[in-house]
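Engineer: Pasting the sequence and the predicted model now:
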Amino acid sequence: MKKKELILCLLLVLSLHISAQTLTYPMPHGRQASPLYKVTLIDNGLPRNSPVYTDEARWKTNRCRTTSWSNFATAHPLKIRVTTLAQKIDTCHILPRRHRIKCRVVNDSVAEFTLPGPGHYSVEFEQGITITHPLLLFVDSHPLHEPSPSSPNLITFEAGIHHIGDNFRLQSNQTIFLKPGAYLKGQFTAENAENITITGQGILSGEDYPARSHNHMISMKNCNNILIEGITIINAPRYCVSLNGTNQICRNLKMMGWWFSTDGIGIGSNGLIEDCFFKVNDDAIKLYRSNTIARRCVIWQMENGAPFQIGWNMPGYNSNFHVHDIDIIRVEHPWDNPNEAVFDAIHGSEGTMTQYLYENIRIDNCEHRLFHLMTRPNRFGKWDPAKGEVSNLIFRNIECYTQPRLRNIIMGHDTLHLVKNIQLENIKVNGKVWTSPEDANLITNLQTTQGIRVKKSPPEE
């Protein structure tokens, strides 16, 4: 073989190898492609379309009118071309901003950029706090992890639409696999079970159920050793994932819900939430049960709820929470409600919620409030007149790129229901680092609130 032919052959092999490291997922027959966006992956110079879904707003207060998304997998940085089908492009930017992705506007309907690899991204052709038609890109790691076909108690859903109903009951030692292109209408439930896995790249939709009705999308009561990973959950009437028990993992879930009370994840003790995306209209991450870790997530907080909810009235003693390396790309709160802050607690029971560490968190497009930490009676709780507290919280290396307009509130209800030992360290808001309680713009009560410290630490060497 001549040298020139050998080089061409090697280039062809290399091209095929690189292309094999990127995978698109089919759209099932019966779902219509987005009327708003077309997404093309440019892999080693070869274009490949990735199907785009679009859902429309379901509630009158939703600030977004649609959400579009496309999901694919790659093992390397990837050039993306987005074509808008219903609007002209005047501006283009991509969040989270820490990736520093530059978007090139090719013409009034085409933009191009390179994603650094797996992750969750929001491509936006509008400016301001309210974005009405976002395009979300969910990039999985390649190669995909799939359960062995010989796994015992394996149920596989192939590409296509499946109606599973609102009470698809799971048993111990069972694995559910949603292949790329699988689209399930329904909800999974389990009770008093263990060793359950739900995995894959398919979609679980609650579109057939009205708000606050039926089950949570995935509901497991008193279940241990649970793994839920990879899937996309949309149109939840209530929680996307509600778990109690112990030793549970939620990994790389993509969750989108329009209704009030569409919480993200509530997890049991010894729980891990990692690499997930939330665009939900109630609390994104519930930090209720001991030994919870949440890390490397991306959150778009809609008009209701909080990205991090510390306590709606939990009983007992709950401790040891670690939340870190989180990107909150939007906070759309419009009202001065007690459940609307980035870091929130409305604790109205006898329980003790203690030992929280939040660090390395970046917050974009928040013009409402950062902190609302209180003990107080409320209609959802069983108030104990003698006990109940929130204590020992550290917030470290938190940056908010905008200036919230409402004052922060850290305050106990009375001397028997304290909020105490709160450290605000290296909190940077709109370019300024807090060095005093005055910088924090706090509302508090020194009789019911003890040990608030605001400090700036030297940078690590």
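Structural biologist: Noted; the coordinates are in hand.
Engineer: drop to CA atoms for contacts and neighbour counts, all remaining ones
Structural biologist: Will do.
Engineer: Residues in contact with stretch 118-133: which ones?
Structural biologist: 63-68, 73-76, 89-96, 134-141, 275, 277, 298, 330-332, 365-367 (CA atoms under 8 Å, 6 or more residues apart in numbering).
Engineer: Comparison target, given below:
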Amino acid sequence: MLRRSGTTLLVTALLSALVAAPAAANGAPYTGKQYDFGGGITQISGTVPTVDAIADNIAASAAATVAEIATHRDTLPYGGIYPAFGTPDQLSVYPGPAGVTASDQYSVTAALGAGAPQNSFAYKILARKTDTNRELDTSWTSFSFSGPVTVRVTKLSAGAATGCLVRPYSAAIATSFANNVCTFTITQPGNLSVEFEPNIHNPVLHPMMVFANPPEVDVPSPSDPNVRYFGPGKHFLGAGQQLVSGQTIYLAGGAFVEAAFIANGPVSNLAIKGRGVISGLFMDTGNQDLNKDQPGMIDIADQGSQNVLIEGVTFVDAPRFNVRALAQYTTIHNVKTMSWWYSTDGMVGGHKSLLENNFVKSNDDSIKLFWGDTIARGNTIWQLENGASFMISWNIHEDPQTFHVYDNDVIHAEHYQIAKTAIFRALHAGSGTLSRYLFDDIRVENATWRLFYLAIENNKWYDPAQGYGELDQIIFRNIYAYTTYQQPNVVQGMDATHKVRNVSFQNVYANATCFNNAQAGNFQIDQNTTNAIRIYKSTDGSCHT
């Protein structure tokens, strides 16, 4: 009998409702342009039923995958991640580990309801790639709660602030400010950036994150022989820590573990969870090129692996990638990553993966969408100088399909000098054909370089003799960017045989404009290497809201 079966039943019910009643056309009728191979341009006026049908099919397939992943996750001994309905109001703050210095930039208290404020330990890490990082450090605190909690963040460093705000904007958190203290009340979990005016635009020199977690579920027993349990305090393990099938690795709040974990071959039924911190600073050489030889923090490379859960943990100072979990049926939930180097990706899951409610602050790609049947939702991204917030392809030889990426926030993107950086990017030099991507309801704040760069092109890490593939059926809809972009949006294939095709930009808002043609969106579309590139908006004005 499966444990926590209520989660599976709920997801299955939602799936049934979706399949029974597909979404109506999104804001139709539309107006816009379609750009076809060879230079043709046609007017879009009315509905676009083919695109709506593809979007509905992707959403239904993704919902089925979420239910399938939940069924596997429910078989884990400690696989629960969602608090039960009616969980009592509570607040858990965590001690600062001995030997870890508190932030000298900020202090934090949290109070449940009318209760007394409790100190919530604030950590700090320093910028590492100091030749390009414009930030100086990042501070954060982490607590778990349900019910109304009032948070007070005090700015300790020199220089008076004039006000404060909390990102993402979509959280709609009201703040009050007095005497360098930012105060706000939250009732829902979230990964939040507290920013003190006037330094609220890139680069924010001293970022402060508040990781307001839900209550923990399925906390393992320290005496379970299949559990590696790390209590509060500092623990040094080193690199090469073996991941084993059937194992649970648990980091309690206040645990600070210096380690890198690897699976040497396929693993299954594995969980890594808790509210503690895993640091990779001990591996950092201080050199960009040398760091490329360092291991990742979590490395599950064998795609024969199955049923992996990574939940709640904070990863900091990775010299290489943070979380690579290429198992089938992977859940990466409420994970936080903060890292500085050009080679530090945020996270990637394998075939049939759910990446949900995570925070990624990364200098390489934040979320990689490579292996198909992947859902990425509820994530918050702070992109540094390099990489993409959402990376669609990089030298991929497989033919993955069906990605649903929705309800995500990009709160900062510090792109300013690397030519091909973008929020949504494909640098596809592989032989695979990647298809069926639905990006929906994504909000972008404080980013001024470029939204889209979708290309099939060579790079120095690819051998052209391996051949080229295509990009097909990519839908961007309800993308709302709050700022003005300096660089054009690019859509280009390799040649007349290897195209970027069937790409739809539906209700995309940026530069204070709702795009309905290439000129309005500042697009460079190579019609000799692309086909059926659609740019259109709803005629009812809903694109602006």
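Structural biologist: Great, that's in hand. Bear in mind that the values here come from a model prediction, so they are computed numbers and not experimental data.
Engineer: TM-score for this pair?
Structural biologist: Superposed pair, TM-score by TM-score structural alignment, normalised by the length of the first structure: 0.92. Supporting alignment: 442 aligned residues with a CA RMSD of 1.8 Å.
Engineer: follow-up on the earlier one: just the ones of the contacts of stretch 118-133 of the first structure in strands?
Structural biologist: When DSSP state E is applied, the contacts of stretch 118-133 of the first structure are split such that 66-68, 73-74, 93-95, 135-141, 277, 298, 330-331 fall in strands.
Engineer: which among the contacts of stretch 118-133 of the first structure end up buried?
Structural biologist: Buried members of those, scored by 16 or more other CA atoms under 10 Å, are 63-68, 73-76, 89, 92-96, 134-141, 275, 277, 298, 330-332, 365-367.
Engineer: residues contacting Asp364 of the second structure?
Structural biologist: For Asp364 of the second structure, the contact set (CA under 8 Å, 6+ apart) comprises Trp341, Tyr342, Ser343, Thr344, Asp345, Gly346, Leu384, Glu385, Asn386, Gly387, Ala388.
Engineer: ok, of these, which one's closest to Ala67 of the second structure?
Structural biologist: Set against Ala67 of the second structure, the nearest of the contacts of Asp364 of the second structure by CA to CA is Gly346 (24.6 Å).
Engineer: need the contact list for that closest one.
Structural biologist: Gly346 of the second structure neighbours (CA under 8 Å, 6+ apart): Phe321, Asn322, Val323, Thr337, Val360, Lys361, Ser362, Asp364, Asp365, Ser366, Ile367, Lys368.
Engineer: do that again at 10 Å, thanks
Structural biologist: Neighbouring residues of Gly346 of the second structure by CA atoms under 10 Å, 6 or more residues apart in numbering: 315, 318, 320-324, 336-339, 358-368, 381, 383, 389.
Engineer: Residue in the first structure paired with it?
Structural biologist: Under the alignment (TM-score structural alignment), Gly346 of the second structure maps onto Gly264 of the first structure.
Engineer: likewise Val500 of the second structure?
Structural biologist: Per TM-score structural alignment, Val500 of the second structure is aligned with Val419.
Engineer: That match: neighbouring residues, count only.
Structural biologist: 31 (other CA atoms under 10 Å).
Engineer: Next: Phe476 of the second structure.
Structural biologist: Counted with other CA under 10 Å, Phe476 of the second structure comes out at 22.
Engineer: Pro385 of the first structure too?
Structural biologist: Neighbours around Pro385 of the first structure, by other CA under 10 Å: 13.
Engineer: re the thing from before, which ones are touching the match of Val500 of the second structure?
Structural biologist: Counted by CA under 10 Å, 6+ apart, Val419 of the first structure has contacts 347, 353-354, 373-375, 388-393, 410-413, 444-445, 448-452.
Engineer: And these, which of them are buried?
Structural biologist: By 16+ other CA under 10 Å, the contacts of Val419 of the first structure give 347, 353-354, 373-375, 388-393, 410-413, 444, 448-450, 452 as buried.
Engineer: Tell me which of the residues you listed fall in strands.
Structural biologist: By the criterion of DSSP E, membership of these in strands covers 347, 353-354, 373-375, 389-393, 410-411, 449-450, 452.
Engineer: residues touching the residue nearest to Asp364 of the second structure when sequence neighbours are not counted, list them.
Structural biologist: Spatial nearest neighbour of Asp364 of the second structure, excluding adjacent residues (CA to CA, 6 or more residues apart in numbering): Gly387 at 4.2 Å. Gly387 of the second structure is in contact with 342-345, 362-367, 413, 415, 418, 420-425, counting by CA under 10 Å, 6+ apart.
Engineer: ok so, going back, from the contacts of Asp364 of the second structure, list the buried ones, please.
Structural biologist: Using 16+ other CA under 10 Å, the buried ones in the contacts of Asp364 of the second structure are Trp341, Tyr342, Ser343, Thr344, Asp345, Gly346, Leu384, Glu385, Asn386, Gly387, Ala388.
Engineer: I figured the second one was touching Arg320, is that so?
Structural biologist: Yes - under the contact definition of CA atoms under 10 Å, Tyr342 of the second structure touches Arg320, with a separation of 8.4 Å.
Engineer: where do the contact lists of those two overlap?
Structural biologist: Contact criterion CA under 10 Å, 6+ apart; residues shared by Tyr342 of the second structure and Arg320: Gln288, Asn291, Lys292, Asp364.
Engineer: Closest to Gly265 of the second structure out of these?
Structural biologist: Lys292 (21.3 Å).
Engineer: So what does the closest one match up with in the first structure?
Structural biologist: Match for Lys292 of the second structure (TM-score structural alignment): Arg212.
Engineer: And Asp275 of the first structure, how far from Ile249 of the first structure?
Structural biologist: 11 Å (CA to CA, to the nearest Å).
Engineer: Are there residues contacting both of these two? Which ones?
Structural biologist: Glu229.
Engineer: hang on, Ala75 of the first structure packs against Asp140?
Structural biologist: Yes - the pair Ala75 of the first structure / Asp140 is scored as a contact, 8.5 Å apart, by CA under 10 Å.
Engineer: Val491 of the second structure: what's it in contact with?
Structural biologist: With CA under 10 Å, 6+ apart, Val491 of the second structure has these contacts: 425-426, 452-456, 499-501, 503, 523-527, 529-530, 533.
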